[in-house]
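Undergrad: structural data only, the sequence is not supplied:
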């Protein structure tokens, strides 16, 4: 697996990291706020902005109780129900994304939501908690879209089962994202090296779905280890009401993350080694060479007293240092001034 396309974007080893700005449910039920989130993702330079499309009745049993991390007295069912994105938003958000030249994506959590999204998204993003829901994965596979799947809260053998199932039903364009299902995730627990483990184990493109509060460290480390997709939650304001705002990046942090990813890509380079144009001056002036440290007359012997290995600066460089021992004991073919580089033509 080296690359494939999402929309008109190449995703893979030789392409820029595909950055997904995860708006999730941080629209707070306000369509205009959802559009402001899109604007912020565009301003930061993200490739895609992603929402979440679900219905509480398709996610939780109704008497589901509370979840501690949400710090909300309501049941998780009621919280999820309050976060639902209206289906009628989907075409409008898609069109607005197209106007702003950013991909519209949204994670479906059930078949009905997938049906509503299918016409509008270039790829499926599978949430961690859905990654072992094989019937649903098969449902998504029937659409022939690329699949980007998070792996939080799952063991390696469970991930292997889902990957095998997806391959068996014809999904070849697959990205697996390292993810830790903790909101926020402590930086010491993000385990970015698992990006490499996923690559080596499954021979697929890999990436990171990051819930740490740091906008730079984990995404940059993941890119350095070969991540081709990075996803991160963002919001317009961490102090807004709602369960996903506090651990999300604000717009300036999202911008910082994208910049750090692009800088990391630039710093990684090609993996090849050549003398670069930016090195040429010091290549000529600072690489050591064999030079006279005293005036030498024709017929004089080259010794450790009259030739040394030095940086030439503005002088014409002499022979490479590897020839130093070879010329010692030889005699000079001409008069050489102190500081001049020793050439083979100077050796009798």
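TA: Nice, I can see it. The shown structure was predicted, so the numbers you read here are calculated from the model rather than taken from an experiment.

Undergrad: for the rest of this, base every contact and every neighbour count on C-alpha atoms.
TA: Fine.

Undergrad: against residue 313, how distant is residue 80?
TA: 69 Å (C-alpha to C-alpha, to the nearest Å).

Undergrad: between the two, who's got more neighbours?
TA: Legend: neighbour count by other C-alpha atoms under 10 Å for residue 80 and residue 313, higher for residue 80 (18 against 15).

Undergrad: give me the most central residue, this structure.
TA: Of all residues in the chain, the one closest to the mean position by C-alpha atoms, centre = their mean is residue 223, 3.5 Å from it.

Undergrad: longest helix of this protein?
TA: helix 251-268 (DSSP state H).

Undergrad: what does that helix rub up against?
TA: 16-17, 19, 21, 40-41, 43-46, 215-216, 219-220, 223-224, 234-236 (C-alpha atoms under 8 Å, 6 or more residues apart in numbering).

Undergrad: now the buried members of these.
TA: Among those, the ones that count as buried by 16 or more other C-alpha atoms under 10 Å are 16-17, 19, 21, 40-41, 44-46, 215-216, 219-220, 223-224, 234-236.

Undergrad: strands - which of these land there?
TA: Of these, the ones assigned to strands by DSSP state E are 19, 21.

Undergrad: which of the buried ones among the contacts of helix 251-268 fall within helices?
TA: 40, 41, 44, 219, 220, 223, 224.

Undergrad: what sits against the last one?
TA: Residue 224 is in contact with 264, 265, 268, counting by C-alpha under 8 Å, 6+ apart.

Undergrad: alongside the first one, take a look at this:
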């Protein structure tokens, strides 16, 4: 059976549009707001509650907006005979590995409370429909995994909560995303951010394809962001922010040498702090979609601005012609006619006498 053909340049919007600004736990999400930074702890707790709490502390120290964990059960993800994934380099069969990484539901109240005490929003990715109800009392939004983009029962369960959704799109094509968008729209979801993602661990820069951030925004008229799996702490996040990403997710760990499949490609605390700092400085540098004289420019805006000066001796009544006027930077002169008035000045008669180099008085155009 042949696959669906998709015109990448056309997409028919059916149903109400997604909103371009919304709140998650009091934090504004949108292209004109600060990027919402999610520190992805994932399964890097290694089954230890104290390690999970330390991850929350690191996320807070690094000034992330939210910390995120994952709620999955091996029995809800894979059949027991699923085998091994090549990217795990023969650690063990995937079912046993996933089972060893499960986060106990009994941790959720403690993790949520500790996150709030540290000034962080608490997020958890659900991987099966029943997890949605379990997480609902603890999270202000749902972050969806790339591999669950086409998990229809899970999408519908999440959409039915009415909470905002951050949906990753790794290892998917436009047919997959079209289908997910249609499901979310039909379920009444309006607060959605699509996160571009390259689902490799780590993702090579040559396949990061960050232009997809703007492509997805234009195609679906939806907010977009990046779930970044590249190893570099700065390059992809900074580029993503310049491309309009309003949400950024990055895996982090206490130590890359810890056991577990997700530590080796995650950022260590110092790197996470550098990433947050770089994104915030990028936002400062991007500034506003406007053009005005900045505070730091005001002195030179006057001092170096072109103005009109007499180029020779002029008596009262002499005509201002091209030979009588020169354009020079204003310098410290207090009153001089701006160079943009040259055309209006030409042909007029001088109201006062001028020496060479004397600024043309403002009242010459009165």
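TA: Perfect, thanks for sending it. Computed from a predicted model, the values in this text were never measured in an experiment.

Undergrad: can you show me the strands along the second structure?
TA: Using DSSP E, strands in the second structure cover 21-24, 27-30, 36-42, 66-71, 121-126, 142-144, 165-168, 192-197, 223-228, 247-251, 306-310, 325-329.

Undergrad: hey, which of those strands is tucked in deepest?
TA: When those are scored by mean count of other C-alpha atoms under 10 Å, the highest mean neighbour count falls to strand 223-228 (a mean of 30).

Undergrad: find me the equivalent region of that strand in the first structure.
TA: Aligning strand 223-228 of the second structure against the first structure (TM-score structural alignment) gives residues 205-210.

Undergrad: ok, and what's touching the matching stretch?
TA: With C-alpha under 8 Å, 6+ apart as the criterion, stretch 205-210 of the first structure contacts 1-3, 12-13, 150, 174-180, 185, 190, 192, 195-196, 198-199, 218-219, 222-223, 226-233.

Undergrad: mind running it again at 7 Å?
TA: For stretch 205-210 of the first structure, the external contacting residues (C-alpha atoms under 7 Å, 6 or more residues apart in numbering) are 1, 12, 150, 174-179, 195, 198-199, 222, 227-232.

Undergrad: mean shift of it relative to the second structure?
TA: Stretch 205-210 of the first structure, aligned to the second structure and superposed, deviates on average by 0.9 Å (mean C-alpha distance after the TM-score superposition for the first structure).

Undergrad: what's the end-to-end length of stretch 107-125 of the first structure?
TA: 5 Å.

Undergrad: which parts of it are buried?
TA: 107-111, 113-114, 116-118, 120-125.

Undergrad: what is the nearest of these to residue 8 of the first structure?
TA: residue 122 (9.2 Å; C-alpha to C-alpha).

Undergrad: check contacts around the closest one.
TA: For residue 122 of the first structure, the contact set (C-alpha under 7 Å, 6+ apart) comprises 6, 7, 145.

Undergrad: ok, the residue in the first structure sticking out farthest from the centre - contacts?
TA: Going by C-alpha atoms, centre = their mean, the residue of the first structure most distant from its centre is residue 299, 63.3 Å out. Shown in contact with residue 299 of the first structure (C-alpha under 7 Å, 6+ apart): 331, 332, 333.

Undergrad: please redo it, this time with the cut-off set to 6 Å
TA: 331, 332 (C-alpha atoms under 6 Å, 6 or more residues apart in numbering).

Undergrad: the one 3 residues further on now?
TA: With C-alpha under 6 Å, 6+ apart as the criterion, the residues that contact residue 302 of the first structure are 328, 329, 330, 331.

Undergrad: return the set of buried residues in the longest helix of the first structure.
TA: So for helix 251-268 of the first structure, counting by 16+ other C-alpha under 10 Å, buried means 251, 253-262, 264-265.

Undergrad: then stretch 29-40 of the first structure?
TA: Neighbour-count burial for stretch 29-40 of the first structure flags 34, 35, 37, 38, 39, 40 (criterion: 16+ other C-alpha under 10 Å).

Undergrad: what does the last one align to in the second structure?
TA: Aligned against the second structure by TM-score structural alignment, residue 40 of the first structure finds its counterpart in residue 58.

Undergrad: look up how far residue 155 of the second structure lies from its match.
TA: Separation of residue 58 of the second structure from residue 155 of the second structure (C-alpha to C-alpha) stands at 31 Å.

Undergrad: show me which of the contacts of residue 302 of the first structure are buried.
TA: 330, 331.

Undergrad: got a markdown table for the contacts of residue 302 of the first structure, with distance to residue 207 of the first structure too?
TA: Formatted as a markdown table, the contacts of residue 302 of the first structure follow (distance: C-alpha to C-alpha, whole Å):
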| residue | distance to residue 207 of the first structure |
| --- | --- |
| 328 | 57 |
| 329 | 60 |
| 330 | 61 |
| 331 | 63 |
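
Undergrad: of the contacts of residue 302 of the first structure, closest to residue 293 of the first structure?
TA: Looking across the contacts of residue 302 of the first structure and measuring by C-alpha to C-alpha, the closest to residue 293 of the first structure is residue 328, at 13.8 Å.

Undergrad: now do the contacts for that closest one.
TA: 302, 303.

Undergrad: please redo it, this time with the cut-off set to 10 Å
TA: Applying C-alpha atoms under 10 Å, 6 or more residues apart in numbering to residue 328 of the first structure gives the contacts 301, 302, 303, 304, 306, 307, 347.
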